[in-house]
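J.: Show me the folded form of this:
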Amino acid sequence: MNVFLPDGSRLELPEGASGYDAAAAIGPGLAKAAVAVRVGDDIRDLALPLHEGDHLQIVTPKSGDDYLYVMRHSAAHVMAEAVQTVVPGTKLGFGPPIADGFYYDFDPPRPLTEGDFAAIEAEVNRIRKAKAPFQRSVMSVADAHAYFSERGDPYKVDQVEELTRQGETEVSLYRQRDFVDLCRGPHVQDTGRLGPVKLLSVAGAYWRGSEKNPQLTRVYATGFTSKADLDAHLERLETARARDHRRVGRDLDLFHFDDFGPGFPFFLPRGMTIVNAITAAVREELDRMEYGEIQTPTMLSSQLWDISGHNEHYRDNMYFSEVDGQEFAIKPMNCPGACLVYRSRRHSYRDLPLRYAEFGHVHRHELSGVLHGLFRVRAFTQDDAHVFCRLDQVKDEVNAILDLTDRFYARFGFDTVELKLSTRPEKATGTPEMWDQAEAALRDALGDREYGLKVGDGAFYGPKIDFQVTDTMGRPWQLGTCQLDFNFPERFDLVYTSADDTEERPVMIHRAITGSIERFLGILIENTGGDFPLWLAPEQARVLPISDRHADYAASVREGLRSAGLRVEVDGRSESVGKRIRDGELAKIPYLLVVGDAEQEAGTVAVRARRGGDRGTPTIAELARLLATEAAEGG
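T.: As a prediction, this is how the structure comes out:
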């Protein structure tokens, strides 16, 4: 049997040889260091057999993310054992590795809280020091069902039953010491190979993500190869906590969530100032690119959502009502409404491309367990647009959208943008030929731009290009999208009259730049920590009169700056100037303007900038020009 190594060289092995056999054939040192083997896109247990022509890579502690994946997967099992030791009678759900760590879902006989973390971590460390081997075994699904039933593990029984429905006849189990878990692996050789582990937080999670199932306790944790790496990660997490948009949004009075509307954000005046600035920035691009802005109804007949396919593919995420005995749906997306706008008039090939933009307020039912500030809400505004064009216009339209996103994100401080092409999902509408044509058109439009591939991650109606930005902490965020759709024009019978006087179907491009205004704002808050540039700051300057006798002059400073279009307030409280300066710094006001006897007499202002410290004492008119220019240049 021949397999191939990363450098392209061929390695000859006996038939049925395993990943461990391959590592041993390369060298004893590699066999000793090996923890798993990567074959293509899969990371596998070393004990599994290889096959003719496999391209493989041995995973060792020097393998970066692959090693961390295996190590964290193993750490999840160790944490589960520790939890069952600290809280006897705890039942086990799922425990996978995730980005930057891992989690495990538990059903404990008593509440499991962060107060238990110290005892659990101590037990994890005892298990690590024991250097207990991870031992893999295989059972038939019938034997596994009986085994976990006898142990009283209902969630493991449910997993075995699901695997049986999927056609599996065998399952693998892993044991360390007396702890046994249903798992496909892979794992490190023994618990001594684990790096330091830190428990992070507790959350609720429904079994299999359904509100109809029991709610479990999810414990998040992480692990690294060294304490230095773990400490660096914890420091990054602390920075992220300080920038958490929910915390900053509360502290800066930007938005609010209420128990009367879980998942439905309330924007406060300061928050709406930023929302309006984002919206204005989008509208500038719409004007530049000759979009026509439309508005479609929030609620439309359920028959429309039958035509669009949403009732078939998206119904569980929709809200419904009844009007005159007929079912209506609150729109989860704007695109069917845009189709109705298009077909309300006849169109010629000369009319295309038609670009319709809409700031559409949409509603989607999200499980309560996944709601997360502005990142995951049940109502949000999409800066949506739908372009109807001829096939020969697709490339130019998509490239114009790609250029637009580059300009827009740079304006908000996102300089690193990655493109991801998502292809046909398992549940998709339309013919394979439609999808092949749409995917080929997007690839052609991307040309020589660099992009990643997300197989099977397209929308149910068409392939898409997603835009991913990286913030100041190096975290990636999914924002805008550009989706190519041959399907909706067919479903809605959209046509235009061609040059030879026949009817042709337009191509429909769905695009959003922010993705949603709410999510974009949340990401922007965390990227800046609430320290917004002047053009976005809800309060751009604050006047601080030294005493009551300077109140009238402070008011005149405010009015002078407001007449230049600036957002300025006066803090005339009886607190000391030092206290009010400190409060202004905490509120992240870009400019604090102190006025006293000298300033009042000279008609000037003592300027204290958040970035750069003291800025001298310009006159009111001079300061108005300076700040207005800075705001205009930034925006």
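
J.: only C-alpha atoms for contact and neighbour calcs from this point on.
T.: Fine.

J.: wait, what's in contact with the residue nearest to K91 when sequence neighbours are not counted?
T.: Counting by CA to CA, 6 or more residues apart in numbering, K91 lies nearest to D107, which is 4.9 Å off, once chain neighbours are set aside. With contacts defined as CA atoms under 8 Å, 6 or more residues apart in numbering, the neighbours of D107 are T90, K91, L92, G93, Q215, L216, T217.

J.: Could you do M508 as well?
T.: So M508 contacts H386, V387, F388, C389, L484, D485, F486, F488, P489 (CA under 8 Å, 6+ apart).

J.: name the helices or strands packed onto whichever strand or helix holds the fifth one?
T.: In other words, L484. In this assignment (DSSP states H and E), L484 forms part of strand 476-485. Strand 476-485 sits against helix 394-411, helix 432-446, strand 464-470, strand 507-512, with contacts defined as 3 or more CA pairs under 8 Å, 6 or more residues apart in numbering; DSSP states H and E.

J.: To A621, which of those lies closest?
T.: Each of those was scored for nearness to A621 using CA to CA, and the closest is helix 394-411 (27.7 Å).

J.: One more, so I can put them side by side:
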Amino acid sequence: MSESVSLTFPDGSVRAFPAGTTGRDVAESISKSLAKKAVAIALDGALRDLADPIENGTIEIVTRTDPRALELIRHDAAHVMAEAVQELWPGTQVTIGPVIENGFYYDFKRVHPDTREDWPFTPEDLPKIEKKMKEIIQKNAAFTKEVWSRDKARDVFADKGEAYKVELVDMIPEGQDLKIYKQGDWFDLCRGPHMASTGQIGTAFKLMKVAGAYWRGDSTRPMLTRIYGTAWAEQEQLDNYLHVLAEAEKRDHRKIGREMDLYHFQEEGPGVVFWHGKGWRMFQTLSSYMRRRLSGTYQEVNAPQVLDKSLWETSGHWGWYQENMFAVKSAHAFTHPDDEEADQRVFALKPMNCPGHVQIFKHGLKSYRDMPVRLAEFGLVHRYEASGALHGLMRVRGFTQDDAHVFCTEEQMAAECLRINDLILSVYEDFGFQEVVVKLSTRPDKRVGSDELWDRAEAVMMEVLKTIEEQSGGRIKTGILPGEGAFYGPKFEYTLKDAIGRDWQCGTTQVDFNLPERFGAFYIDQNSEKKQPVMIHRAICGSMERFLGILIENFAGHMPLWFAPTQVVVATITSEADAYGQDVADALRDAGLQVETDFRNEKINYKVREHSVTKVPVIIVCGKREAEERTVNIRRLGSQDQVSMTLDEAISSLSFEATPPDQKRRLAARAAKA
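T.: As a prediction, the model looks like this:
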């Protein structure tokens, strides 16, 4: 055994330490203040306990304010929560408690001490647990690690009545030791690492909710109670997170969708949208906008909804994606399975548009002079999602992709990816999204195509990624997602940030050398030889239903005037103004606005409140005086103020505001030329 270890520090310096030196020893050798702040070390990038003896490598001292410490804070909070639960309700069994995005959870099995029946936790229990957690944290008990034999661990947990822990231990191979972490007298089976003591967790945590969860995720196993919590390094971070959650709840597109009467779901059509008039108007506004953005550069096509499974076998989807597809036969084939004349073939509802677009490209001979060929489709696709994963417009089984496929030469590939990038960023900007991140997802473990093809595709996309960042002047952030590419090619993923700071992954650009090869697609090059095209898959909204859900939440239902399903309501104060109110509504409709009228015999404040709930952006109020002067009072959603102007001024102002941003640019360009 070596008598010393060699450690490289972040500044590049190298120091030797005696064998057996721990992370805490290293921190103390630098400064006492650093040792007090330290919660862990990172050895060659991997987090380790401060008390661990160190081997040769690159070392960093991790303090509580280091972003990497957040996972440790949450991990330790989970252990403290489990201890608190068992102190409050002795006999409760602890199962599994991992760190998750923004927090942690633990699953428990609690039975009533008198009836011995299941006794699930409720939200009312959470404040008691939080209080007990703060008491435990205040004690500042050290986290210590012990290594036990498998047999010892099994016996100890069995003696404690921890049947679920015994089952976990039994899953570990015989003869293999395991780690036990203690905090005071409480302990649990855990891989670690942990911080030095419970006090380092702090008090910036909150228990969020309880839910049912089957043991090991198996519906045939016992039901447990899962308690979710969140934990942060600082109280301000916790407050911000809770604020975002509260805002997200207020902005929930399902709630706003009901208030605006946009759509609904029902059990007879799980995961598919029943669009109401106003919701469908929004959908068509989005479709029309996207069609205008593609005009002149893409051919809009439409491929069949149902295709023989052989086509999906050729594409690879049947093998790679079958569990997410819907397969169908004719009703006659089901009722007469032995009828030799009946079509017994298996068909699939398309989960994506790409194989159909390859067929359209292949129909008729293509020359290099025709390239690139850009095919776009607003294609309805169906994908099976587990019922528990369905979530309003955000996760459905039937949705419309604003899908396109560009067939180009390999030399054109980079330019086409940049052209797509410019279009995607421009669309997001029109909807008010300024912060966008573009990441390159590289080859996954399970994939089709040779490494040579993947090398070529990834090399081009890496260069394109650099260009995207350079051309944006650093405004667009970029990154790499190793192993996250599609099975047929690498891809760019576009993630946008909404009004309350949440990230939404929407657009994609995917380079594919494989699908054209599988389907034998080709064009004739300048040497009169067959050449395989590159196929670029691209989507901007992705799922148009989901994009609408994102827009509803981003704007909290207060849609820009050009995108609102009802842009103006004309409401009268008195019946004497009804005729004039109708003239106002007709004039606004003639100017192209979506207008409703409210001439009911109700007080004007009641009308305003009602239309504010349905998020109408503009309410025009007309009374007897306005009728005589041919003026209107304009009240904006969310404002108590009214602006008076002539009818002509109102029409001019509102019709310009209701002009979509792409059409405004076109009008401005024409005016500049004139």
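
J.: Rebuild the helices and strands packed on strand 476-485 of the first structure as JSON lines, extending it with distance to P538 of the first structure.
T.: JSON lines is the format used below for those (distance: least, CA to CA, whole Å):
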{"stretch": "helix 394-411", "distance to P538 of the first structure": "17"}
{"stretch": "helix 432-446", "distance to P538 of the first structure": "38"}
{"stretch": "strand 464-470", "distance to P538 of the first structure": "24"}
{"stretch": "strand 507-512", "distance to P538 of the first structure": "25"}
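
J.: among the ones you listed, which is nearest R44 of the first structure?
T.: Closest approach to R44 of the first structure among these is made by strand 464-470 (29.5 Å; CA to CA).

J.: which part of the second structure lines up with the closest one?
T.: Alignment note (TM-score structural alignment): strand 464-470 of the first structure is matched to residues 491-497 of the second structure.

J.: List the residues that contact I256 of the second structure.
T.: Taking CA under 8 Å, 6+ apart as the definition, contacts of I256 of the second structure comprise I552, A556, G557.

J.: Let's see that with 7 Å instead.
T.: I256 of the second structure sits next to G557 when contact means CA atoms under 7 Å, 6 or more residues apart in numbering.

J.: now swap in T470 of the first structure and tell me
T.: Residues near T470 of the first structure by CA under 7 Å, 6+ apart: F414, T416, V417, P476, W477.

J.: what's the answer for D76 of the second structure, then?
T.: Residues touching D76 of the second structure, when contacts are defined by CA under 7 Å, 6+ apart, comprise H194, I201.

J.: Next, find the distance separating it from D188 of the second structure.
T.: As defined by CA to CA, to the nearest Å, D76 of the second structure lies at a distance of 11 Å from D188 of the second structure.

J.: Three-state assignment for the counterpart of S172 of the first structure in the second structure, please.
T.: S172 of the first structure maps onto K179 in the second structure when the alignment is built from TM-score structural alignment. When classified by DSSP: H, G, I helix; E, B strand; the rest coil, K179 of the second structure comes out as strand.

J.: roughly how far apart are the residue nearest in space to the middle of the second structure and H253 of the second structure?
T.: The residue at the geometric middle of the second structure, judged as the C-alpha nearest the mean C-alpha position with CA atoms, centre = their mean, is W504 (4.7 Å). Separation of W504 of the second structure from H253 of the second structure (CA to CA): 14 Å.

J.: of the contacts of T470 of the first structure, buried ones?
T.: With neighbours counted using 16 or more other CA atoms under 10 Å, these contain these buried positions: F414, V417, W477.

J.: residue boundaries of the strands in the stretch 151-300 of the second structure?
T.: Under the criterion DSSP state E, counting those that start in this stretch, strands of the stretch 151-300 of the second structure are mapped to 178-183, 186-189, 205-214, 223-231, 263-264, 274-275, 299-300.
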